[in-house]
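**Q** Sequence unavailable; structure follows:
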């Protein structure tokens, strides 16, 4: 049914109420004219002018009442969202933080996974073990393939599907790893299978095969449910709130709500299965349920590494006699072909996978608006009676000079109102620029667009005028009145400037067009100068950016404290505007990945360039760099906002190579600018490497260092005696965790010796202070990292869950860079950004140590990466490279204390 439109008899708001506006205008006149204006009738010219202005104000009021979606809809009918708003699926989601977040993310990325369990491991680090439930139809056997190598056929072993899934799971987990956290390599649950005994009664008319498949799926889902992904609309129909739907990581194949993420059940009783089976449509009853191959037939259980699997269909196999199926009281067990049911079950699994990756609506649709040509302006002079001679007709051809002067005098007076009104319309039309995250580059967008629209490609590239209509971050918008005001030409200052050529007394016919094309004619220059007061603009723009920050949950006071003293342009107010704008443009990704660490497996390989051979860049290369850097961020004496926005744009790929903290620190502290200014005066290869290969500093997680090395272990149960046992082999980090778990389980010492080769050592070779108790056990152990002649205990405070930030010291004393101020701001920043379990150490390193440190860092960093050629998790020499870096860091730490 169509909606019936009607007019309500209510008072219009004052902004669109002509009568009320005129009433207010007349009241103002009477109050302020000192009794000199007595004729306020319609016949008075002043009242006529008031009438036209009030009509124009109602048009402005009408446009002001447009919905925001209309105002933000462009000429193409598209809603302007970029750099205006962050969509809910982008700003309400975060990279995985909680265990359930990681489960959602991995299941979404690895389609063969049914579910997974992530468990914190109690150890020196934030480590998590991962157990996965893989689709049981996946082939677990390794494949043997025949390949031809050098004209000779050879058999090679190919990874099984299960191994590939486990590897993919590990890669996905590390792609979203958080700072200070590590994941052990995933393992698959060990299936603990049980057959089900009982008598099943099925209702007549139901397909037996379908019911049996549904029963088995329901039972196994009861043990550890498959994570179901649904679209946004489906979840809204289920009364889920938007915040609940988007709580967690951004997914591609459908959202997973927390209420559907039940933990794995390690204990199942027979009556529970009875309830599950009887809830299936078509099942009348099931009785005498019990389990096979167990001492307690009415209850089964599993460990954390196992998963209970109930082979309901296998129970129908011939000779098993474990399950009887009845319909209408008749036993039909013998007539059921279990192999067919299994095949149908496989098909059902395949269909579920297809439906999982089918297209779903992941987010609400954007509202659609109607384009409104708000900036177009119709001059009030066109609405005056012809007698006023200010409209399109103007003065008559035989008018006297006095009449022409009268007309122009009135037009000049009215044009002031026209200019104010057209500027107001442009201000409203530019709302998307006023509250944009990006700083505007012009206060008169329509004139700039017109200026470039009549130029060819060559003229655009080789402009006659420097930066036409460009200024830094205007907040007041305006436009010219060349076409809007009839016969405006003689009212504009120096309007004859372009009528004459260089030759004496050569009149140019297109002088008026040339005047309009000149972005710096007297009219436009005066208008720009009047509208664009930089001091006012900067204060107003800063207030707007503070509002935008607060609207997105960011504290402007916190940001101001962090960036105080950061230099971009030399003007502190302008610097704040620049940095806040850059931060807001990148806030979507920075907030999404706030706690994320870099992906050490898939990071881009680092190169050392010239550092190994020289502390300076080659002369030719440095001269070219210097020439480029001297230009800075200015263009025609105006800060080049577009250039800086492009250079500082953060992408998803950046979070593979850098942690969010690194990217945010670089942006808010404007480290690029310090490096650029420094490199203009100094040829320093270390500085160039730090700003091009990293983000101006080195960021090292000590947990990654601990994961990279091997360990010497000594175990004892008696610190006072001589019962010290040393492992004859060094352990890698995963093996160290496994040993710690064994000791906590209070494994018998004889069993321990069977698993690990042990040799007795004397007490004098061990310091009691190096030994720590293993939690929940009688054991104590010493864990050390062997470093050539010396060793470093894992209990050393240097190897707590720390983040090491290493900066060059050559900035001190240059570029107004004060390390003390920088340290204070850095400490404040890190305190607000990092999780409470992570501590930090900051180092400022001299040139003499930078070379050795950078080389060691690069070698270790590259060794952590996945070795594509060999297909191994890490590259070669990881342990040796890590130990070399640790030795340098220990020395650096000692120097820092000294």
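**A** Nice, thanks for sending it over. If you're wondering where the values come from, they're calculated on a predicted model, not measured in any experiment. Numbers count the residues shown, from 1 in each chain.
**Q** all contacts plus neighbour counts: C-alpha atoms, from now on.
**A** Will do.
**Q** separation between the most centrally placed residue in the chain and residue 325?
**A** Nearest residue to the geometric centre of the chain (Cα atoms, centre = their mean): residue 589, 1.9 Å. Distance of residue 589 to residue 325, computed by Cα to Cα, to the nearest Å: 57 Å.
**Q** same thing with residue 303?
**A** 32 Å.
**Q** neighbour count winner among those two?
**A** For the pair residue 303 and residue 325, the greater number of neighbours falls to residue 325 (21 against 13), based on other Cα atoms under 10 Å.
**Q** residues in contact with residue 476?
**A** 427, 443, 531, 532, 537 (Cα atoms under 8 Å, 6 or more residues apart in numbering).
**Q** Let's see that with 7 Å instead.
**A** Residue 476 makes contact with 427, 443, 531 under the criterion Cα atoms under 7 Å, 6 or more residues apart in numbering.
**Q** my guess is the second one meets residue 477, correct?
**A** Yes: distance between residue 443 and residue 477: 4.6 Å, which falls inside the contact criterion (Cα atoms under 7 Å).
**Q** contact partners of stretch 299-306?
**A** For stretch 299-306, contacts defined as Cα under 7 Å, 6+ apart pick out 189, 190, 191, 192, 266, 267, 268, 269, 270, 308.
**Q** want to compare, so here's the second one:
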């Protein structure tokens, strides 16, 4: 249908109303001119000037009323979103936080899994806080026992091995869960749900005209799907049509294959009653009635499954049918083909639930704007009558000197209005830059673009002028009037400055070349005067800081909290400028920091840490930072920490650090933005809290300043390998270590049993589950090696196992056959932070100092169930913990050579690190 355009007879707003603007101006003149201006008719030159200004103001008002999507649309017709807005699917989603989020994420990323059950481990022992058991429902179409050939690299060579399809699915599920694991949480290796078959008895009557097989297939699918529904993914538009809001659609992780409605996130039913199945069958199209429903034995009206089981309902036994089927009084049992029903029910999917993600949009459409050329300015002097001699024609060729002076005097007066107006148009055209997360680098983008458009490649690489048109984060924008105001040249200060030549030239050419050189000089009196007068730096920084505070608040971040954390940090030496820099960097990275805000690092897929001389030599040579002579004179060590090589690297790096972040005495915003940009891959190697701490506390700059005067290899390693500090999750340490268990049997605890072989973290959880069952310890002794206790044990060390007649005492291995009881706070879901000693009591931050601000930050950032412990170390203590941490960190990773979940020596490396931290903890109370 063709759009109809029409004019409404309504009063225009004042910014578009020429008559009202002029009336207000005339009223103002009459009130304030002390009767010196009496002729306010159109014949008066002052009124003519007023007319042109009012017309120009209506043009500005017209542009001000453009939709914001038009103002932010560039010449290519694309909406400029980068560093302006976060799209709903980016800012409303989060990395999985709740159990429902993890379920969605697994189903989206492991195509063979149609649903998953994630159960928190419940135990009185803090050892298992934040640990989850995972049980997946594999698509019944998949043969779990099918053998699959896979190729993996072992010892540098490709090797073909055979794995069950179920094992591959469980491996993938485990990797996916750990890729989005949160701080203080652990997922046990998954298992798949085991079918518990149940036979349905009853009397079923089918409506006449319906195909028996089709109805039975639908019934079988419906009742089995009722127990643990398949999670169906669909498009954004479909969910909105169904009544979901944009907040609920994007509530959870960002998915690739379609969104999952909250209403579909039902838990697995472990108890199903006959009347429930009756209602499900009755809802199937073609079913007239269903009566006398029971299960297995005719007297069973409910069935129960264990956590690791899933109820699967069937209609028949091998020897006879248990579901009697009729239609119009005739039995239909003879026509049942059980094999076909079984096969088709697996493939069945209700109409309306088929995923349409491939044909629909996953996200709402981005608004489409229309490009508006707002910054191009048309001078008011061009609209004056020719008699004023200020337009493009100027004065006549036979004008007297006095007439030329009159014209230039009026032009000078009008040019002031032109400059104000063109600056306003420029300000509007750069609203995107004004409210951008990134700091602008020039207040005059038009002249800057024109300047570089005339430069050759050689001139761009060898600039004639320092920092042309650059300044730090302007909030007022402007542009020159070289082209816009006709005959402006003689009005500009020092306009003859470039009119010189080393050879005799015609006066016309000297003037022409001089004017061209004047305009191309970014520091001529006119442009430099504009830059100087537009805004005072102190006022500008205060204004920019307020804008960034507004942007922070708009994204749910407290500017007060950010100010408290960053107060006293140093980037440039100007405290107000530093706030602007850090807030800008934070906003640029807020999308990812917000999405992954509770995420831990992916210990399976993380990049290995460089700790040996061999590692650093390879890196240094690739980046041309080291002279080969060093390696010739140094024994390449495979173990240990290569301090001497790092010190050589530090000396090379100093050349860059000494230059700092200044370029031509202007803070190099673009360089810092690039260096501090956080990418998705960073969240593989670091927890979100590590990246945020490094960014807000400006650790990179502080380390660089420190290393300029200190050959500290440990400090250099920390800032290049671990963002400036070590962050150790006690959950991962506990999961990595070996344990000894003493079990007390009997109500009085008179019998003790001690494990004789190393017990893993997963083993402890399974032992506890077994002890809660009937004849639990007999089952435990079948799986694990225990002997009667050969020592005296204090009863106060034992903890009762809930819902059992046992208690136990768990000790963690500390190497060399030594075990210590788990009585240290850092082992109870704690993050252990280790900083270099020079951070402790430093004056780098203002009161309350680094330690106080760090406490404030961690209390605000960490999940409520996660505690933290901070140590400040130097010398041998710091070196020992770095080596132990690196070895443990690297052995946690997936072992590509062996094709195993972890590398070699994991338990031993964990034990070494635990022993070091225990010693730190004991000495901290000395």
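**A** It's in. Quick caveat, the model's predicted, so the values are computed rather than measured.
**Q** that older thread, residue in structure 2 paired with the residue nearest to the centre of structure 1?
**A** By TM-score structural alignment, residue 589 of structure 1 lines up with residue 592 in structure 2.
**Q** Then residue 694 of structure 1?
**A** Match for residue 694 of structure 1 (TM-score structural alignment): residue 722.
**Q** How about residue 715 of structure 1?
**A** In structure 2, residue 715 of structure 1 lands on residue 743 (TM-score structural alignment).
**Q** got it, and residue 45 of structure 1?
**A** Match for residue 45 of structure 1 (TM-score structural alignment): residue 45.
**Q** Residue 158 of structure 1 now?
**A** In structure 2, residue 158 of structure 1 lines up with residue 162, judged by TM-score structural alignment.
**Q** I figured that match hits residue 146, correct?
**A** No: Residue 162 of structure 2 lies out of contact with residue 146 (Cα under 7 Å); the separation is 9.9 Å.
**Q** Name the single longest strand found in structure 2.
**A** Across structure 2, the strand with the greatest residue count (assigned by DSSP state E) is strand 194-206.
**Q** So for it, what gets flagged as buried?
**A** Within strand 194-206 of structure 2, the residues that count as buried by 16 or more other Cα atoms under 10 Å are 194, 198, 199, 200, 201, 202, 204, 205, 206.
**Q** show me the contacts for the match of residue 694 of structure 1.
**A** Applying Cα under 7 Å, 6+ apart, no residues contact residue 722 of structure 2.
**Q** Need the contacts of stretch 299-306 of structure 1 in a markdown table (columns: distance to residue 109 of structure 1).
**A** Output for the contacts of stretch 299-306 of structure 1, formatted as a markdown table (distance: Cα to Cα, whole Å):
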| residue | distance to residue 109 of structure 1 |
| --- | --- |
| 189 | 19 |
| 190 | 23 |
| 191 | 23 |
| 192 | 27 |
| 266 | 26 |
| 267 | 30 |
| 268 | 30 |
| 269 | 34 |
| 270 | 35 |
| 308 | 25 |
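**Q** Please identify which pair of these lies farthest apart.
**A** 189 and 270 (22.3 Å; Cα to Cα).
**Q** Okay, residue 601 of structure 1 and residue 182 of structure 1: tell me how far apart.
**A** For residue 601 of structure 1, the distance to residue 182 of structure 1 (Cα to Cα) stands at 12 Å.
**Q** And those two? Which one has more around it.
**A** Shown here are residue 601 of structure 1 and residue 182; by other Cα under 10 Å, residue 601 has more neighbours (22 against 19).
**Q** Show me what the more buried one aligns to in structure 2.
**A** Match for residue 601 of structure 1 (TM-score structural alignment): residue 604.
**Q** One more: residue 858 of structure 1?
**A** In structure 2, residue 858 of structure 1 lands on residue 886 (TM-score structural alignment).
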